[in-house]
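Asker: Sequence and predicted structure below; questions after.
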Amino acid sequence: MTDLPTAQPADASDDVRTLAQITDTVVAAARAAGDEVTDRTVIVAIDGRSGAGKTSLAELVAERLAAPVVHMDDIYPGWDGLAAALPVLADEVLIPLRSGEPGVFRRWDWAAGEHGGELEVPVAPFVVVEGCGSSVGPAGQLADLRVWLDADAEQRRARGLTRDAGSFDEQWDSWAQQEDELFEADGTREHADLVFDTTDIAATD
């Protein structure tokens, strides 16, 4: 992984207070990583708990980098599948991409409650991976830039439940427990290259 300085949380820095500024910082760091990695895809992982703003940031970063986005929501095999998604991300997506081959995995069909068709992640100069667990374990070791988003727990919950229009209500607590267990065991936040607090930023993931 590229050795990059850890950013100050957004609410503690005069320089990083908006989503646009966070985006600028992440894009600059990704391009710096790309300057050091010239012969393969640069992997940018945007991680954090539900409702922290990962998807919103990933879309902005990907647009600036002309990068495809891998959504962990497409990989989790259901509401109990946070940990089960991690080897799929590493083995079927990131390792092939770093070897110059497309990543291919079976997308989870949330409505049907089963795996659906295959999704292909094309080889590109940059690929952005976003979602809970995107920088955990082997996936984190395969990432060139690890970004962690923090936010107040109540605001995250409000964002998440509003975003998913009621589909997340009954699952929030059990999913949060999976997050806690995974991130505590992995030390994910501590391993991040960039850390931002999005509590006072309107955009959500």
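Answerer: The structure has been received and is ready for your questions. Numbers count the residues shown, from 1 in each chain.
Asker: okay, CA-based contacts and neighbour counts for the rest of this
Answerer: OK.
Asker: what sits against A165?
Answerer: With contacts defined as CA atoms under 8 Å, 6 or more residues apart in numbering, A165 has no neighbours.
Asker: this is the comparison structure:
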Amino acid sequence: MPPSSPPLRPAPPRLHALAAQVLAAPPRLGPVRLVCVDGPACSGKTTLAARLAAALGDVPTVHMDDLYEGWDGLPTVAGRLRTWLLEPLRAGRPGRYRRYDWPRGEYAEWHEVPLRPALVVEGVGSASRVVEGLATSKLWVEAPEDVRRTRAAARDGGAFEPYWDAWAKAERDHFAAEDTRRRADLRIDGVSGAQDLP
């Protein structure tokens, strides 16, 4: 389930306003302002994260897809997020993570996450309770399931389809346990781009 690179269009004015708000806030993760972009699969998180990272000044983006240990990795990903990124950044050190190689079914090379004014982490589980008190902004992106399934088929050429139902159940269980949607600072429609404060 590695993220594809969406075409990067200019961020709309509201994204620039959000970026300015994030950069004006005091950092909570050492010197870093953490922005988490969460929501169900194929809702538009990767596209939003890329545009927001650009609006923040081309800050680093970490994709949760690189941290899961395969299709069953959602329940344990918070531990890697904490150990690899949150703890070092909070201590004022660069973070680092090992990219999961989906075709090989194992972790591959390490990537460093430098200390920058902001960091965008996107993907299911990025706004779990492990980031509470550390995230400057938690965004929730949603879209109807039929739209998301169509996007998955177009993006992955049908590779996601055999895993969709099991992954969707894992997402639902995770979001219910973490109360992710309610805890978000901003909810975004992944189709229209409309924003809603909780």
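Answerer: Looks like it came in fine. Since this is a predicted model, take the numbers as computed values, not measurements.
Asker: E112 of the second structure: what's it in contact with?
Answerer: 94-97.
Asker: what's the following helix or strand after the longest helix along the second structure?
Answerer: Determined from DSSP state H, the single longest helix within the second structure is helix 164-178. Once the chain leaves helix 164-178 of the second structure, the next helix or strand it forms, by DSSP states H and E, is helix 180-183.
Asker: with the first structure superposed, average distance for that next one?
Answerer: Aligned to the first structure and superposed, helix 180-183 of the second structure gives a mean residue distance of 0.5 Å (mean CA distance after the TM-score superposition for the first structure).
Asker: Where in the first structure does that helix fall?
Answerer: Aligned by TM-score structural alignment, helix 180-183 of the second structure falls on residues 188-191 of the first structure.
Asker: residues in the second structure matched by stretch 85-95 of the first structure, start to end?
Answerer: Under TM-score structural alignment, the match for stretch 85-95 of the first structure is residues 77-87.
Asker: Buried by neighbour count: which residues of the matching stretch qualify?
Answerer: Across stretch 77-87 of the second structure, burial judged by 16 or more other CA atoms under 10 Å covers 77-78, 80-81, 84-87.
Asker: Not counting residues beside it along the chain, what's closest to the residue positioned nearest the centre of the first structure?
Answerer: For the first structure, the residue nearest the mean C-alpha position is E130 (2.4 Å; CA atoms, centre = their mean). Once flanking residues are discounted, E130 of the first structure sits nearest to I46: 4.7 Å by CA to CA, 6 or more residues apart in numbering.
Asker: about what we covered before: mind checking the end-to-end distance for the match of stretch 85-95 of the first structure?
Answerer: The stretch stretch 77-87 of the second structure measures 14 Å between its terminal residues, going by CA to CA, to the nearest Å.
Asker: now swap in stretch 71-87 of the first structure and tell me
Answerer: 15 Å.
Asker: Same check on stretch 164-175 of the first structure?
Answerer: First residue to last in stretch 164-175 of the first structure (CA to CA) measures 14 Å.
Asker: Pull out the buried positions in that stretch.
Answerer: 168, 172, 175.
Asker: What lines up with the last one in the second structure?
Answerer: The reference is to W175 of the first structure. So, by TM-score structural alignment, W175 of the first structure is matched to W167.
Asker: shouldn't its match be in contact with W71?
Answerer: Yes - W167 of the second structure lies in contact with W71 (CA atoms under 8 Å); the separation is 7.0 Å.
Asker: for the second structure, what spans make up the strands?
Answerer: Secondary structure of the second structure by DSSP state E: the strands cover 33-38, 61-63, 95-101, 106-113, 118-122, 135-142, 186-189, 195-196.
Asker: Same list, these, but as CSV with distance to A152 of the second structure please.
Answerer: Formatted as CSV, these follow (distance: least, CA to CA, whole Å):
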stretch, distance to A152 of the second structure
strand 33-38, 16
strand 61-63, 16
strand 95-101, 19
strand 106-113, 23
strand 118-122, 17
strand 135-142, 14
strand 186-189, 17
strand 195-196, 23
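Asker: Now the longest helix anywhere in the first structure: buried residues?
Answerer: When the first structure is parsed with DSSP H, its longest helix is helix 19-36. Within helix 19-36 of the first structure, the residues that qualify as buried by neighbour count (16+ other CA under 10 Å) are 19, 22-27, 29-31, 33-34.
Asker: so what secondary structure elements neighbour that helix?
Answerer: With contacts taken as 3 or more CA pairs under 8 Å, 6 or more residues apart in numbering; DSSP states H and E, helix 19-36 of the first structure sits against strand 42-48, helix 54-65, strand 145-150.
Asker: can you list contacts of the longest one?
Answerer: Right, the one you point to is helix 54-65 of the first structure. 19, 23, 26-27, 46-48, 68-69, 71, 126-131, 149, 203-205.
Asker: one more time with 10 Å
Answerer: With CA atoms under 10 Å, 6 or more residues apart in numbering as the test, helix 54-65 of the first structure has contacts from 19-20, 22-28, 30-31, 44-48, 66-72, 124-132, 147-150, 198, 203-205.
Asker: which two from the contacts of E112 of the second structure end up farthest apart in space?
Answerer: Across the contacts of E112 of the second structure, the longest distance by CA to CA is 10.3 Å; it joins P94 and Y97.
Asker: Counting neighbours, go ahead and name the busier of those two.
Answerer: Y97 (20 against 17; other CA atoms under 10 Å).
Asker: So what does the more buried one match up with in the first structure?
Answerer: So Y97 of the second structure corresponds to F105, using TM-score structural alignment.
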